[in-house]
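Asker: heads up, no residue letters with this:
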């Protein structure tokens, strides 16, 4: 549901105001380029119950972190992104949804060296849950996001993706969880980075409809665990026909349930 209202924006765009979680969460985001959607909602809803400290790496306008905070009223979140212009909207979104007191917004490059990340305020071994929806190139769409910096970032090679995983590992607390959502085409380097650094790696494949090929995966791991990898059965978002979501995901997208996996 779109709630467009004209606002000034440093990139001379008019942001859209979009409703998530059945209208409980209203997010302003650029009209063009990367836009938060279902992946962000699933990522935020996938966080463990009662997790006290959350870090959203590459947060964009903050949607996934705000979804998580909507589910857990005691959660404190750090939303980190390298795009300072986007972070202006991130701060506005936290304030507009009543989360300012529980939110820290950091301008930091996820792939920067540790000393640079620390100087920007990103702490080591500090977050019980670390989530990320790393940017990627959508070959099916044929184009990149409109913003130059974001477009460059969407060419995510395996080495750069591994830097995201490395940063997540450094920021998570011992015993903390790390959760990524990503296209299935990049599952191989994603799993390589996760299994190198974590245990209890769990993969949830997502498919548009029953019997169709998997398009997205959620991958969760526990820092310091030695438990083996688990590949869950795939879950379909829609039924065989129609545009409606199956009950499990309909409840998640309405904000009535979290993702249990």
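Answerer: Ah, there it is. Since we're looking at a predicted model, the values are computed, not measured.
Asker: Only C-alpha atoms from now on, for both contacts and neighbour counts.
Answerer: Will do.
Asker: Show me what stretch 219-228 is in contact with.
Answerer: 169, 172-181, 194, 197-204 (C-alpha atoms under 8 Å, 6 or more residues apart in numbering).
Asker: Just the ones in strands from these, please.
Answerer: Using DSSP state E, the members of those that fall in strands are 172-181, 199-204.
Asker: Considering those residues, which is situated nearest to residue 81?
Answerer: Distance to residue 81 across the ones in strands among the contacts of stretch 219-228 (C-alpha to C-alpha) is lowest for residue 180, with 15.4 Å.
Asker: which ones are touching the closest one?
Answerer: Per C-alpha under 8 Å, 6+ apart, neighbours of residue 180: 43, 131-134, 218-220.
Asker: what about 6 Å?
Answerer: Residues in contact with residue 180, defined by C-alpha atoms under 6 Å, 6 or more residues apart in numbering, are 131-133, 218-219.
Asker: Spatially nearest residue to it (excluding sequence neighbours)?
Answerer: Leaving out its chain neighbours, the residue that sits closest to residue 180 by C-alpha to C-alpha, 6 or more residues apart in numbering is residue 132, at 4.9 Å.
Asker: That neighbour contacts residue 57, correct?
Answerer: Yes. Using C-alpha atoms under 6 Å, residue 132 is in contact with residue 57, at 5.1 Å.
Asker: The two: who's more crowded?
Answerer: residue 57 (29 against 24; other C-alpha atoms under 10 Å).
Asker: if I look at the more buried one, how far off is residue 17?
Answerer: To residue 17, residue 57 is 22 Å away according to C-alpha to C-alpha, to the nearest Å.
Asker: try residue 102
Answerer: When residue 102 is compared with residue 17 (using C-alpha to C-alpha), they lie 22 Å apart.
Asker: Just the buried residues of stretch 241-254, please?
Answerer: 245, 248-254 (16 or more other C-alpha atoms under 10 Å).
Asker: Among those, which one sits closest to residue 126?
Answerer: residue 252 (27.7 Å).
Asker: how about that closest one, what does it touch?
Answerer: Neighbour list for residue 252: residue 258 [criterion: C-alpha under 6 Å, 6+ apart].
Asker: before we go on, here's another structure to hold up against the first:
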């Protein structure tokens, strides 16, 4: 789901440099300004919904996997002060943009160019040792390659299309870096919920989820999920989030969430 970002005047030269053309767009009602590539993967509603459903507290060590230009992690930091935020991104160019976006928004964050599927030694070398993180949030590539026609844009293809091991490897990396009782937050396509629950079956419990519907008359298109490392609490399913009325107009709740004025129930449990 792509956002409808607002355009702003250019950032400073220090934050504007990038290896490819970029735009500067506004999220959370314009309170968060982000520079992102003109083509390829661009941040949208999924990242903002993920941020709105992410639980964190001041002082927490928070890590976003597959951060892109930092949208979800920076949106969480815009809501919750004094986070120790790390933005992990495979593409060094996007990691540079994430670093610049954090600085431009006055948010303290570390951007790390790292493959989420890398081993424990690579994570530790990047400052992400086992059992050291309070919260992980992630929006992994989730389109099924057998049903999704890949984009000719390589960066967009990597960002959108999952391999058979994508979800398992990302959840494994989260389980490794999270402290006992740490929380994993993710967004995935709704028809792949069984894959999510299977991936969380080892080491996670206390699963809570919100189905996300494009409109009230259609099946869910996304699912927001929170899980707790080491928990044995039962599954909890919250009321669905409806993005648009049957008429096509955004719902009041969706408008408030995307503007950063309202969080989602997973934050409150």
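Answerer: Yep, that arrived. Note that this is a predicted model, so its numbers are computed, not measured.
Asker: Now, the buried residues of stretch 241-254 of the first structure that are in helices?
Answerer: Counting by DSSP state H, these place 248-253 in helices.
Asker: quick revisit: map the residue nearest to residue 180 of the first structure onto the second structure.
Answerer: Mapped onto the second structure by TM-score structural alignment, residue 132 of the first structure lines up with residue 138.
Asker: Quick check: its match touching residue 65?
Answerer: Yes. The pair residue 138 of the second structure and residue 65 qualifies as a contact (C-alpha under 6 Å) at a distance of 5.0 Å.
Asker: what residues do these two have in common as contacts?
Answerer: Counting by C-alpha under 6 Å, 6+ apart, nothing touches both residue 138 of the second structure and residue 65.
Asker: Per the alignment, name the residue of the second structure opposite residue 74 of the first structure.
Answerer: Under TM-score structural alignment, residue 74 of the first structure pairs with residue 82 in the second structure.
Asker: what kind of secondary structure is its match in?
Answerer: Three-state call for residue 82 of the second structure (DSSP: H, G, I helix; E, B strand; the rest coil): coil.
Asker: ok, so what distance separates it from residue 197 of the second structure?
Answerer: According to C-alpha to C-alpha, residue 82 of the second structure stands 32 Å off from residue 197 of the second structure.
Asker: Residue 23 of the second structure too?
Answerer: Applying C-alpha to C-alpha, the value for residue 23 of the second structure to residue 197 of the second structure is 37 Å.
Asker: do the same with residue 31 of the second structure
Answerer: 34 Å.
Asker: Have a look at the two and say which one is more surrounded.
Answerer: More crowded of residue 31 of the second structure and residue 197, by other C-alpha under 10 Å: residue 197, with 16 against 13.
Asker: Mind checking what secondary structure the more buried one has?
Answerer: Classified using three-state DSSP, residue 197 of the second structure is helix.
Asker: That one -> the first structure?
Answerer: In the first structure, the residue paired with residue 197 of the second structure is residue 191, using TM-score structural alignment.
Asker: Give the equivalent position in the second structure for residue 182 of the first structure.
Answerer: Matched by TM-score structural alignment, residue 182 of the first structure corresponds to residue 188 in the second structure.
Asker: who's in contact with that match?
Answerer: 222-223.
Asker: run the last query once more with 8 Å
Answerer: So residue 188 of the second structure contacts 139-140, 142, 196, 222-224 (C-alpha under 8 Å, 6+ apart).
Asker: in the first structure, which spans are helices?
Answerer: Using DSSP H, helices in the first structure cover 38-45, 63-71, 84-96, 114-119, 148-153, 158-171, 187-197, 247-253.
Asker: equivalent range in the second structure for the last one?
Answerer: Okay, so that is helix 247-253 of the first structure. Aligned by TM-score structural alignment, helix 247-253 of the first structure corresponds to residues 252-258 of the second structure.
Asker: Quick check: the matching stretch compared with the first structure, mean distance?
Answerer: By mean C-alpha distance after the TM-score superposition for the first structure, the fitted stretch 252-258 of the second structure averages 1.5 Å away from its aligned residues in the first structure.
Asker: got a list of what residue 27 of the first structure touches?
Answerer: Here residue 27 of the first structure is in contact with 17-20, 61, 63, 93 (C-alpha under 8 Å, 6+ apart).
Asker: export the residues you listed to JSON lines and tack on distance to residue 124 of the first structure and neighbour count?
Answerer: Below are the contacts of residue 27 of the first structure laid out as JSON lines (distance: C-alpha to C-alpha, whole Å; neighbours: other C-alpha atoms under 10 Å):
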{"residue": "17", "distance to residue 124 of the first structure": "34", "neighbour count": "20"}
{"residue": "18", "distance to residue 124 of the first structure": "33", "neighbour count": "17"}
{"residue": "19", "distance to residue 124 of the first structure": "33", "neighbour count": "16"}
{"residue": "20", "distance to residue 124 of the first structure": "31", "neighbour count": "22"}
{"residue": "61", "distance to residue 124 of the first structure": "23", "neighbour count": "29"}
{"residue": "63", "distance to residue 124 of the first structure": "23", "neighbour count": "29"}
{"residue": "93", "distance to residue 124 of the first structure": "26", "neighbour count": "23"}
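Asker: from those, which single one is nearest residue 86 of the first structure?
Answerer: Out of these, the member with the shortest distance to residue 86 of the first structure (by C-alpha to C-alpha) is residue 61, at 6.1 Å.
Asker: residues touching that closest one, list them.
Answerer: Contacts of residue 61 of the first structure (C-alpha under 8 Å, 6+ apart): 27-29, 36, 86-87, 89-90, 93.
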